[in-house]
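okay, here's the prediction I keep looking at, along with the sequence it came from:
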Amino acid sequence: MTSVQMVLAVVLPLLLLLGVPIYAALGLTGFAAAYLMDAQLVFASQAIFNGVDNFALLAIPAFILAGNIMEKGGLTHDIIRIFRRAFGGIPGSLGIVTIFSCMFFAAISGSGPGTVAAIGSIMIPSMIRYGYPAPYAASVTATGGTLGILIPPSNPMIIYAVIANVSIADVFAAGLFPGLLMGLVLAFTAYLVAKRTGAVVNNEDEIETESVAVLVWKGKFALFLPVLILGGIYSGIFTPVEASVVAVVYALLVARFVYRKLDKEALSSAFEQTHRISGALMIVVACSTLLATMITLENVPQQISEAFSSISTNPLIILLWINVFLLFVGTFMETISAIIILAPILVPLVVAVGIDPVHFGIILVTNIQIAFLTPPLGVNLFVASQISQLPVEQIIRSIWPFLLALLAVLAVVTLVPELSLFLPSLLHS
């Protein structure tokens, strides 16, 4: 192992264990590796700049802004009302409502923690008020928020597509069926856990009196946004970046002139949240790119590929080991960082053994999705903790059934590539 590889293997984990911010740990490790390689400082700085100098990344802040405008403008409430009416008489219905609301909101925001914040701020207090155990309310919302990166459009999917040099539209299409399957499995899990914990059926005043059809008609403008985004992308009317801008304009017009709830203060808050989330995301992307460049120059992908190949040449066995590796890495590495660092390493490996990179993208994103719930870096856990005012440890104890459900879906996604590849192949036929 060279001195540069020693730095990559030791310095980054050490900095993370010491509590150094993710972007700083990535950047410092990258600069240290560049120094040992006798690379000029301008080379390292240019690598950081190149990390965000990518047109496709413009879609990320726009989708985040569209989701924030929806939340501030009242569109999210209509979505929740529809699912509440549809499942209002089922034991544990508010847990099911939370899962499906997260799944729908994910189709606009593309963000896991953002989905937890938007839906959880409404549903966690509501569940607690109607007698649901607080840990259940927090865990089901944290879990539902993970759908934000598997249901298209998804910010991590955009980044993966850019790195793996595959079509963003293909990766979006590949995530649709696995995302829907995961939403259904999680909703069923929420129902079973609710019965076991004694969660109550909604009170009469909690169930909407209007029919589902009436509520769908009233919420038609909110429901049309995912159709507009995905329909426009798959029909070729506009690119994913253009779709993100269309989503912002549409959400802005509907929230301001149809719902009439988006005043100057709410709009300012939506922009502020978008700036904060996007800024934090982009600096991680930039510093991760420097580290990924150093990893590539040190031929780490080739070495890992040879290591896996020495174990087996069977694609299924390799995917099994990669899943174990990704689940472990996800416990301590931030979502975007994991994709940027690991995709350049793993994509050449899986392509070499005949695995479709689009299919592997869904496997990678599904693993990262599970990482939102695994300590010590489970971001969704901390967002749900802030909303529910519960310690993270208490939420972790109640989240295991949902983790098992996610692992079951990961197994299906890994073993059945047609689940991911059917829709992309249909679009190209």
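Everything's here; your move.

all contacts plus neighbour counts: C-alpha atoms, from now on.
Noted.

where does the residue lying closest to L94 once chain neighbours are set aside sit: helix, strand or coil?
Spatial nearest neighbour of L94, chain neighbours left out: M127 (6.4 Å); criterion: CA to CA, 6 or more residues apart in numbering. Judged by DSSP: H, G, I helix; E, B strand; the rest coil, the three-state class of M127 is helix.

here's the one I want to compare it with:
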Amino acid sequence: MTTVQWVLIIMLPALLLLGVPIYAALGLTGFAAAWFLGADLVFAAQSIFNGVDNFALLAIPAFILAGNIMEKGGLTHDIIRIFRRMFGHIPGSLGMVTILSCMFFAAISGSGPGTVAAIGSIMIPSMVRYGYPAPYAASVTATGGTLGILIPPSNPMIIYAIIANVSIADVFAAGLLPGLLMGVVLVFTAYVMAKRSGAVVNPVHEQEDENESLGALIWHAKFALFLPVLILGGIYSGLFTPVEASVVAVFYALVVARFVYRQLDARALHEAFEQTHRISGALMIVVACSALLAKVITLETIPQQISVAMSGVSTNPLVILLWINVFLILVGTFMETMSAIIILAPILVPLVTAFGINPVHFGIILVTNIQIAFLTPPLGVNLFVSSQISGVPVEKIIRSIWPFLLALLGVLALVTLFPQLSLALPELLRSLR
């Protein structure tokens, strides 16, 4: 092994274990590796600059802002009311409503923790008020929030598509069917868990909904319901690019929240922008610093070396994917979502393509693994967001989360074994263009 490879293997994990912020750990490791590679500071600085000099990255802060405006403007509440009316006759329905509401909100925000915060602040108190165990309420909300990165538009998918040099629209389309399948599986799991916990009351017709039919609720929420149709329909039809779609989403959410719902005042808008700046800024500095590390990894031909080593283990693509899945699940327990994609995608994408695996299909496998990582301690972000909202200690939420984790692992197995589950829709849409 070369000196640069030893630096990468030892320095980055050591810095992360010491608690150094992820962007600093990536940047310091990249600078050290570049120095041992014999490159000058101009190479390092230019690599960092090029990391964020990508037009497609503009979609991320715009989608985050659209989700924040939607939450602050009251659009989220109308969606929840519709699902309550639709499934209110089913015992234990509030858990199912939470999952379905998370699925819908995911189609705007593209953020896992953001989905938990938006839906959980409404649904967790409601579930507890109607006799659902607090750990169940927290766990079902944390799980529903994971759909935020698998159902398009998804910020991690945008990052992956840029790194893997594949179409963002193709990756979005590839995530739609697995995302819907996962939503159905999680709804069923929430129903079974609610019955086992004894939370089988029928509480959904709250006073504000009692005199309104489902049709009336849908008509009242028509502008909120149209937003994901506008975003995804525009992208898949070729009417506009993902970046343009994100800007359209912001403008549409802003107009509806301010002039239709009339709930978006200056203070709420300021909070939406502030949250967007904080999340986007933290993400972009990680992307920038990781670009240097990815450049060094490429120059050192590390992906090719790993590919040769894996060929000695097996030449069967399914076996390779099995080992990668195990590796990603372990990594996800201690590595943040975007960081995992940014660090691992440059290594794993050349590896899987060498074995004939479609990079779009692998992108969905990678995102699904990262989705599971939202619920696995010690880093599971959704667990901590849900814990803050519910007041339930993370330890108790973890004890209630296992059935959902098993459901997610089952869907991961299906996505891995059946590539067409991911690839059928992108192929269909390309044939129609």
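Okay, I see it. Please read all numbers here as calculations on a predicted model, not as lab measurements.

just give the TM-score of the two.
Overlay of the two chains. TM-score (TM-score structural alignment, normalised by the length of structure 1): 0.98; 429 aligned residues with a CA RMSD of 1.2 Å.

residue in structure 2 paired with the residue nearest to L94 of structure 1?
Under the alignment (TM-score structural alignment), M127 of structure 1 pairs with M127 of structure 2.

gap between its match and V392 of structure 2?
13 Å (CA to CA, to the nearest Å).

neighbour count winner among those two?
M127 (24 against 19; other CA atoms under 10 Å).

confirm for me that the more buried one is in contact with A138.
No - M127 of structure 2 lies out of contact with A138 (CA atoms under 8 Å); the separation is 9.3 Å.

what's the overlap in contacts for the two?
Common neighbours of M127 of structure 2 and A138, counting by CA atoms under 8 Å, 6 or more residues apart in numbering, are absent.

mind listing what the residue positioned nearest the centre of structure 1 touches?
Among the residues of structure 1, the one closest to the centroid is I149, at 2.4 Å (CA atoms, centre = their mean). Neighbour list for I149 of structure 1: A106, G110, S111, G112, N155, P156, M157, V365, Q369 [criterion: CA under 8 Å, 6+ apart].

about what we covered before: show me the contacts for the match of M127 of structure 1.
Counted by CA under 8 Å, 6+ apart, M127 of structure 2 has contacts L94, G95, P133, A134, A137.

save the residues you listed as a markdown table, and put in neighbour count, distance to H361 of structure 2 and secondary structure too.
Output for these, formatted as a markdown table (neighbours: other CA atoms under 10 Å; distance: CA to CA, whole Å; DSSP: H, G, I helix; E, B strand; the rest coil):
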| residue | neighbour count | distance to H361 of structure 2 | secondary structure |
| --- | --- | --- | --- |
| L94 | 32 | 33 | helix |
| G95 | 31 | 30 | helix |
| P133 | 16 | 38 | coil |
| A134 | 20 | 37 | helix |
| A137 | 28 | 33 | helix |
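
and of these, the nearest to M182 of structure 2?
The closest of those to M182 of structure 2 turns out to be G95 (CA to CA; 14.8 Å).

now the closest one: how far from I108 of structure 2?
21 Å.

would you list every one of the helices in the stretch 201-350 of structure 1?
212-218, 220-234, 240-253, 264-297, 300-311, 315-329, 335-352 (DSSP state H, counting those that start in this stretch).

for A47 of structure 1, find the nearest of the ones you listed.
Among those, helix 264-297 sits nearest to A47 of structure 1 (CA to CA), with 5.2 Å.

where does that closest one end up in structure 2?
Going by TM-score structural alignment: helix 264-297 of structure 1 matches residues 266-299.

cool, and stretch 227-242 of structure 1?
Going by TM-score structural alignment: stretch 227-242 of structure 1 matches residues 229-244.

first vs last residue of that stretch, how far apart are they?
End-to-end for stretch 229-244 of structure 2, by CA to CA: 15 Å.

list the buried residues for it?
I231, L232, G234, I235, Y236, F240, T241, P242, V243, E244 (16 or more other CA atoms under 10 Å).

rebuild these as TSV, extending it with distance to S101 of structure 2.
Listed next are these as TSV, based on distance: CA to CA, whole Å:
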residue	distance to S101 of structure 2
I231	17
L232	17
G234	22
I235	22
Y236	23
F240	26
T241	26
P242	23
V243	25
E244	25
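
identify, from those, the entry nearest to I119 of structure 2.
Closest to I119 of structure 2, out of all of these and judged by CA to CA, is I231, at 20.4 Å.

my guess is that closest one meets V250, correct?
No - look at I231 of structure 2 against V250 with CA under 8 Å: they stay out of range, at 10.2 Å.
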